[in-house]
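# have a look at this fold, sequence not included:
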């Protein structure tokens, strides 16, 4: 079953690269008492993710904060080394949490996993974005096509705030 408006974000632990090295971050740490935008991509460094989806969140970081967002995070079924390198390469390091869902356990708990084996990627996350308030989903937008970032892009999320 796919997560929906009114549902609580399931418990999970991610790895994130910080200036001090890798740390574990839980959904409770990320969401408790905060208004959060979480978006997901099928893969770090993939074309749509790197050229279209992520840049909108980096560019609109201040606008999202001005609209009351406390945290912005991107999650992908990649390891923390890849996510850390992507954070550095994108200019998003220190602004956006780059969360590694290395085994897709969080993605599967949301019901948003997709098998992209045909494209050589294996099990990944669908492309989506959600707004959560204190861990409860207030808005969710799931892309029909993983090669597009329209309803889950930063401009569309800004319109929801």
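Structure's in. What do you need? These figures come from a predicted structure and were not determined experimentally. Residues are numbered from 1 along each chain as shown.
# only C-alpha atoms from now on, for both contacts and neighbour counts.
Noted.
# need the longest helix for the protein.
Longest among the helix segments of the chain by residue count, using DSSP state H, is helix 80-90.
# mind listing what's buried along it?
For helix 80-90, a neighbour-count test (16 or more other CA atoms under 10 Å) marks 80, 82, 83, 84, 86, 87 as buried.
# contacts for the following helix or strand past it, please.
Going down the chain from helix 80-90, the next helix or strand is strand 97-100, by DSSP states H and E. Contact with strand 97-100 is made by 14-17, 71-80, 83-84, 87, as judged by CA atoms under 8 Å, 6 or more residues apart in numbering.
# this is the comparison structure:
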């Protein structure tokens, strides 16, 4: 009985995700507005907007504390200065999580702090507008931006492999 309920729930979630999904963002597209969609410091205080100036890396992850993300995100923390040296203004890690979990994950990954910004899209609205909301499908993406325009986007076909969204690979894309 449990497997029937789980299967039905998964099918309903997949159907709902496909209804709200839009085409995946691509180079040349503007980053959708983040107005009041993302949170960083307080669960009841969304960011008015995400100010993107210069080149930025936005690392979209399926969730805090997941196996793949625990392998992927530390590279961005460790190589932060190398990214800065390549002209990256800011690195953002965005997950469809609650703020409390994301803060705990950041503390776990960087107990001494990090300038990498961890943001939550607790409703999934912003990730949906990027076309990167998924239902357990391989859509682990990392857009690079120039201001509010997408310059490059890397999307993993097999998220657990971290072939195209790892810090080393993204760093190599920068001139």
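Sure thing, it's come through. Not measured: the values here are computed from a predicted model.
# quick revisit: residues in structure 2 aligned with the longest helix of structure 1?
Using TM-score structural alignment, helix 80-90 of structure 1 lines up with residues 99-109 of structure 2.
# that stretch vs structure 1, average distance?
In the superposition with structure 1, the average deviation recorded for stretch 99-109 of structure 2 is 0.7 Å (mean CA distance after the TM-score superposition for structure 1).
# ok, and what's touching that stretch?
39-43, 64-65, 74, 95, 113, 118-120, 122.
# now the residue most central in space within structure 2: how far from residue 114 of structure 2?
Residue closest to the average C-alpha location in structure 2 (CA atoms, centre = their mean): residue 60, at 1.4 Å. Noted for residue 60 of structure 2: a distance of 17 Å to residue 114 of structure 2, by CA to CA, to the nearest Å.
# any idea how many residues pack against the counterpart of residue 24 of structure 1 in structure 2?
Taking TM-score structural alignment, the alignment pairs residue 24 of structure 1 with residue 46 from structure 2. A count of nearby residues for residue 46 of structure 2, using other CA atoms under 10 Å, gives 18.
# surely residue 46 of structure 2 meets residue 122?
No: with contact defined as CA atoms under 8 Å, residue 46 of structure 2 does not count as touching residue 122 (10.1 Å).
# now for the two: what residues contact both?
Joint contacts of residue 46 of structure 2 and residue 122 (CA under 8 Å, 6+ apart) are 37, 38, 39.
# and those residues, which are buried?
For these, buried by 16+ other CA under 10 Å: 37, 38, 39.
# and which of those residues is nearest to residue 151 of structure 2?
residue 38 (21.4 Å; CA to CA).
# inside helices: which ones of the contacts of strand 97-100 of structure 1?
With DSSP H as the criterion, helices contain 80, 83, 84, 87 from among the contacts of strand 97-100 of structure 1.
# now distance to residue 62 of structure 1 too, for these, in JSON lines please.
Below are those laid out as JSON lines (distance: CA to CA, whole Å):
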{"residue": "80", "distance to residue 62 of structure 1": "25"}
{"residue": "83", "distance to residue 62 of structure 1": "22"}
{"residue": "84", "distance to residue 62 of structure 1": "21"}
{"residue": "87", "distance to residue 62 of structure 1": "17"}
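# in the residues you listed, find the pair that's most separated.
Taking every pair in these and measuring CA to CA, the maximum separation is 10.2 Å, between 80 and 87.
# with distance to residue 166 of structure 2 added, can I get the shared contacts of residue 46 and residue 122 of structure 2 in a markdown table?
Converted to a markdown table, these look like this (distance: CA to CA, whole Å):
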| residue | distance to residue 166 of structure 2 |
| --- | --- |
| 37 | 26 |
| 38 | 23 |
| 39 | 24 |
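# OK, contacts around residue 38 of structure 1?
72, 73, 74, 75, 129, 130, 131, 132.
# quick one: what's aligned to it in structure 2?
Under TM-score structural alignment, residue 38 of structure 1 pairs with residue 58 in structure 2.
# all set, thanks.
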